[in-house]
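Engineer: got a predicted structure plus its sequence, pasted below:
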Amino acid sequence: MKISFLVRDLCHMGGVVSATQNLAGALAARHEVEIIALRKVRDESYFPLDPRVSVRALTDLRKHSPTSDLDDPLIEVFPKVYPVDPAEKKPVVSRLAELRLLEFLATTDSDVVVSSSPRNTIMLSYAKGDYLRVTQEHSMPSIYAKYYQGRLFKAYHSLDALTALTPEEVESIGKLVPGVRNRLAVMPNCVPAAPVQSTGTSKVIIAAGLLKENKNFAAVVDAFATVVAKRPDWRLRIYGGGTEKANLRKQIETLGLHNTVTLMGPAAPVSPEFSKGSIFVLPSKREAFGNVIVEAMAAGLPVVSTDADHGPRNIITHGEDGLIVPRGDTAAMADAILELVEDDERRMRMGEAAVRNAVRFHEPASCERFEAILHDAAARRALPTTATAQVDPQGSVRIDVGALPAQAHGAEIACRRIGRNPAEERFAIEPDGSALVPWRGGLAEGTWELSVRTAAGHEVPLTADGYGCDVREVLNVPLPRDDRGPAMELLLPHRGEGDRLRIRSVVRDTHVEVDELAVGDDDFELRAVCWGAPLGTGAALEAVNRRQKDQVLTVPVTAGEGGRFSARVGFGLLVGDHEGPEKIWDVWLRPEEGAARIPVGKLATDVLEPIGVFTFPRPVITVSTPPEPTLLTRVNRRVARKLKWKGSSQAAAPAGPVKVEIRPYFTALSQFAFKTVDV
């Protein structure tokens, strides 16, 4: 197959560039592979690239190049789709590069397009080509800049596969964007074998990376001060360049380590330098993976590393090929280094284990791992992604996904409950492409998202269009249910975020359904029906203050036939305790004295969100005597006066009569409530 990798450029010394070039080279043994760079600013990459991999730069920013684009006016224009850092004074990626990338995405004959950066992933989400869309996250999306993070998470939904470097990061992304959990996979960076390996006899400790604050090289310098005090014949070499170089130089001189600690500068490739050492140290505060760990292990160096999330613990086997120490514990780092410095046999043994264990990140293993991800993505793409849902007269839901491919026979509808209490239920898909979610015992209460899942574990989320959910029969479902189960069991299929097919399941042993609300001159008359609990002595309607649960307004109910009842709620009762700017009373039924409360609401309907749909008149009442202020109100007023909050609604008590509007409504949870509001 033909595989194209998208990168910003290959012109800087970064782990993403190295990992992308390494994987491209590994795949080139069996596939046609190219790298598409948005820009080119230097003649060669810092890292070696397999000659079988072709490279195409969409814009050439080299002054001396005969193909330079520097005279094109669009080079100075900011892009319209590609996310731009608000701090940019001039575009790093230009409108010209953006247009050429969009053209490439629309016309390429590639079978797979792989984004190696989050901003390119956003661009890939706009593509219409018929190829697999894959992104590789080389960092932690949870810490990405807010100006593009939201767009990126939305873009994930258009991908066929999404990889992260560690299981922990796969789990993290799955929590951030639950809708893409089915297409997440672990894909560690590809790191080649070392051309030359350490003998383990030189008294040199190696550290390497970008000299920036997060890499925390100051910690390894501090730790080495302890080491060299005990073993003055050992030396520390730090490879890399960056903004912290001057601070490190000052630290080294302050500690008197200028004869034993050397800042070596950048090295590309760095692997041959590793062979000159006997121990490698990684002191990072945060490390999504850590290519240098694998490079050092491949060169035969045992590694001492901080337990930086999440990379090191997924590479190093503590005590076998390296030692992991707590972040921020310089003393523990020094002790771990000394363990290896003072035990030649152990150091040699761990170095040999490091070489063996690094193999799982080399080209052959990485190629097989990535090919398996592409195979799974292709299998998912063959599955149906749209469905229809129809409620039958009893309230069961018939899901129809159409014909399944032969390899997907035996697939199921997977229903996953979203929210704080996740759960999963599965229902068999029949040969005709349909599945039945039964009204009884099918789904517990909650909102469920639906997917197609094969026996091999391939899964795709289901979507529905505006005609995909036939809920006409919901209005005819016989309620209450029979005496053998809950009084209220109702399934309501609907479209959720991103057109995802969802089912809201309501399962209640008892339920109070509002029939109507009559608005009189002095009161409301609520008419409702209670299922699952008989009305007995002392039955009453109770309005509970949402903020102060001990405040309860109680009115008796008048029982009718078949569980029906009515209750009159006086306007004066609701506004008698009103205290601006608003107060909310959630309404419950206590079916008899001493019984548990039952929420009063609107659920026996095809309306998913009654709030704003079922509306009622809002009477306005004049309250002539302001209520006695509560202790909380008096405290708030005192604070307001102290802070001089002019115009605060709590700054002073009203001097005369006030008008209060009473708003009956259904809440977001479909419970009936009254709100009193100053007008």
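Structural biologist: Yep, that arrived.
Engineer: going forward, measure contacts between C-alpha atoms and count neighbours the same way
Structural biologist: OK.
Engineer: give me the element I584 is part of.
Structural biologist: Element membership for I584, per DSSP states H and E: strand 582-590.
Engineer: what comes up buried for that strand?
Structural biologist: 583-590 (16 or more other C-alpha atoms under 10 Å).
Engineer: same check on stretch 46-58?
Structural biologist: Neighbour count says stretch 46-58 has 46-47, 49, 52-55, 57-58 buried, by 16+ other C-alpha under 10 Å.
Engineer: can you check stretch 631-647 too?
Structural biologist: 633-634, 637, 640.
Engineer: and stretch 85-92, by the same measure?
Structural biologist: V92.
Engineer: ok, and what's touching that stretch?
Structural biologist: 75-79, 84, 147 (C-alpha atoms under 8 Å, 6 or more residues apart in numbering).
Engineer: run the last query once more with 10 Å
Structural biologist: 8, 38-39, 75-79, 84, 145, 147-148 (C-alpha atoms under 10 Å, 6 or more residues apart in numbering).
Engineer: in helices, which of those residues fall?
Structural biologist: 147-148 (DSSP state H).
Engineer: which of the contacts of stretch 85-92 sits closest to V204?
Structural biologist: Ranked by distance to V204 (C-alpha to C-alpha), the contacts of stretch 85-92 are led by R8 at 36.1 Å.
Engineer: put this next to the previous one:
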Amino acid sequence: MKIDFLVQNAFAADGATRAVLNLAGALADTHEVRVVSVFRWLDRPAVAPAHGVRSLSLLDLREGRRPDKQDIRRLTPSRVIPRTQEMSWRYSQLTDDKVEEYLVGTQAQVVVGTSLELAAYVSRWGRPRALRLGQLHLLSTVLSAQEQSRAWAGLGRLDAVVVPSSAEAAAVTEAGLPGGVAVHAHPDCVPEPRVRPADGRSRVVTAAGRLVPEKRFDLLIQAFAQVCVKHPDWQLRIFGTGPEYGSLRALVADLDLYNHVFLMMEEPRLESQWAASAVAASASDRESFGLALVEAMRCGVPVVSTACPGGPTEIVRHEVNGLLAPVDDVDAFAAALLRLVEDDDARTAMGRQALEDSRHYGPEEAAGRFEKVIRTSRRARRESRPAAEISVGCTVEQDGLIGLHLAGVKDGRDDLQLVLRRRKAPRDERPVRLPLLPAGHLGPHRYTAVVPPDPGVLTEGRWDVHLDTGEGRPAKVRPGPLDLRGFGPVATGPEGTVVQFPYASESGHLVLRTWTRERHAEATEVWISEGVVHLRGLLYGSDFGEAEPLLLMRRRGVEAHSFWLSGSSSGAADFSFALPTSDLAEQLVGRHELWDLWVGRRYDPVVARLGRFLTDVVDVKAVFAYPNTVVQAGDGPAVLVKPYYTAGTELSVRVSEKAE
């Protein structure tokens, strides 16, 4: 699946941007993910996108003579973004034109606007066939009711909105988005840190965030003043920049805390700082989520936070992984800090539990939650469409032939045709037309046609099924009953193997998937045990006989780089292989490589791509998922080896360095 995240400034290090980049990295393991930064002010991003995430910028506003910076359209206000919105000053006619051009041209199946402004763009110009989502952090906890009404007015054509906490989702749902747009709670993603967890022995309390009034760093400093009276060996370190820097610096001086409280400026990656801390603190009046709290917990640091609206009350379990204090109560917050400062056992126990609880926000869990939002939104879109009057059902006979059955057309028609168009076909490729014949024996208003098994008629690919009634342009049909009990190869033998599979597409239309191969190697079992990938399957188009089965491993993009692995067979079409993951780990040249698997016979030049065609599962890539195997190759970095199915349902193996 192709997923695009539209970000205001992917070169920044703020929490919302980090959250988007983290989620993009989590999804990139199984999807094609791109982060599109509307603005670019810097040469290098503060936080680089994860491996596998592509990125691009729409407006280049770096210093120097750059066309976007000199474009006169920057002087004209945006016609989409209301001037009342906080970040509206960034948007102009130039921004509108650039984003519209991108949204109209992108081939992404899912487009996500990650701010109110960008969600409005996606709602307005996102392609109708693409799923249009808004991933928003600043809604009910930050905006007034009047501001929300203005901000939400442009979101009516989104398929769904994602917010980072259940409390936020409930508040937004109760207020009601225009058009009944669904709202989903989706906590931010925080990857596993690259440092060892905190041991709780330091004497440092750490906080991080934008230095703005709602973060209440002034309250935190006042509370820490009470801690210093009893424990002068402790420090408070605050990481961040913002308009409150000067007033906070003055407060530190007024309270004579200049040897205890330090304003540390901004750091893009804080995991080393969290690991060197004993306690993480947040005194905010409101938080859309609380990314810094989870980042601290991922390093095994217990949390002291205000029980403010938003995410903290869902992240922090009082007396379990941290402590909660009332909002705007200096004494209560100081008491909570003192509790963890003075009780080493409680601090250590809560830190261990914080580390355990934080796994809920890891990449695999976050990617799974986001994929569920996509599935739910697509299902809701299908169900919201009015049902067509005409449907085409499919029956797969025992020989694999597919019968198409039309229902809902009056008897007596002899001019009906099914039109099959192959996706991504050349312009000069003509569609396949199948005459529909009356089938009164099946019931009234029924017609039927048989899909030809000839690979010269339906070449390999995905074929959308249309109905031509002679009354206008052929239209796609919705699927009727799909009886797949006879599913299997339509033809198999020395001339080739043909497989045809009918299914309902994500858009709710009938599609035929066809494979035509001289030979086909079908994977029937894949399992991993003690560092070995075991493969079993059947070779269609030829038996092995006395020939030895061979597994050919080809590095993607380097056709000449390959190696063979011997297997076993009974002499019939069956084969089995045992592939040590260490063999692939030793072949790793770069940081990330893909290997494709082929099956052949010794002394026979014909090889067959290994795949999984003969299953009634539509989304093989998502359903048949295999775990990572960690291989330690000598003194070098650990290597991850993971079998997976491609979008074309063929088996490959991903080999990559494990992040430290």
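Structural biologist: Okay, I see it. Given the structure is predicted, the values throughout are model-derived calculations rather than measurements.
Engineer: let me see the TM-score of these two.
Structural biologist: The TM-score (TM-score structural alignment, normalised by the length of structure 2) is 0.56; 394 aligned residues with a C-alpha RMSD of 2.6 Å.
Engineer: just to revisit the earlier point, just the buried members of the contacts of stretch 85-92 of structure 1?
Structural biologist: With burial judged by 16+ other C-alpha under 10 Å, the buried subset of these is 8, 38-39, 75-79, 84, 148.
Engineer: corresponding residues in structure 2 for whatever helix or strand comes next after the strand holding I584 of structure 1?
Structural biologist: As assigned by DSSP H and E, the chain's next helix or strand after strand 582-590 of structure 1 is strand 598-601. Against structure 2, there is no aligned range for strand 598-601 of structure 1 (TM-score structural alignment).
Engineer: which strands and helices sit next to strand 598-601 of structure 1?
Structural biologist: strand 511-519, strand 523-531, strand 540-545, strand 582-590, strand 658-666, strand 672-678 (3 or more C-alpha pairs under 10 Å, 6 or more residues apart in numbering; DSSP states H and E).
Engineer: excluding covalently adjacent residues, which one is nearest to the spatially most central residue of structure 1?
Structural biologist: Nearest residue to the geometric centre of structure 1 (C-alpha atoms, centre = their mean): L176, 1.3 Å. If the residues on either side of it in the chain are set aside, L176 of structure 1 comes closest to S142, at 7.5 Å by C-alpha to C-alpha, 6 or more residues apart in numbering.
Engineer: does that neighbour count as helix, strand or coil?
Structural biologist: helix (DSSP: H, G, I helix; E, B strand; the rest coil).
Engineer: can you pull out the helices in the stretch 351-500 of structure 1?
Structural biologist: Under the criterion DSSP state H, counting those that start in this stretch, the stretch 351-500 of structure 1 contains helices at 363-381.
Engineer: mean shift between the helix or strand harbouring I252 of structure 1 and structure 2?
Structural biologist: Applying DSSP H and E as the criterion places I252 of structure 1 in helix 245-254. Taken against structure 2, helix 245-254 of structure 1 registers an average deviation of 1.3 Å after superposition, with mean C-alpha distance after the TM-score superposition for structure 1.
Engineer: tell me which helix or strand comes right after that helix.
Structural biologist: strand 261-265.
Engineer: how far apart are that following strand and its match in structure 2?
Structural biologist: Strand 261-265 of structure 1 versus its aligned partner: 1.1 Å mean (mean C-alpha distance after the TM-score superposition for structure 1).
Engineer: now for the helices and strands packed on strand 598-601 of structure 1, which one comes closest to A97 of structure 1?
Structural biologist: A97 of structure 1 lies closest to strand 658-666 among these, at 51.6 Å (C-alpha to C-alpha).
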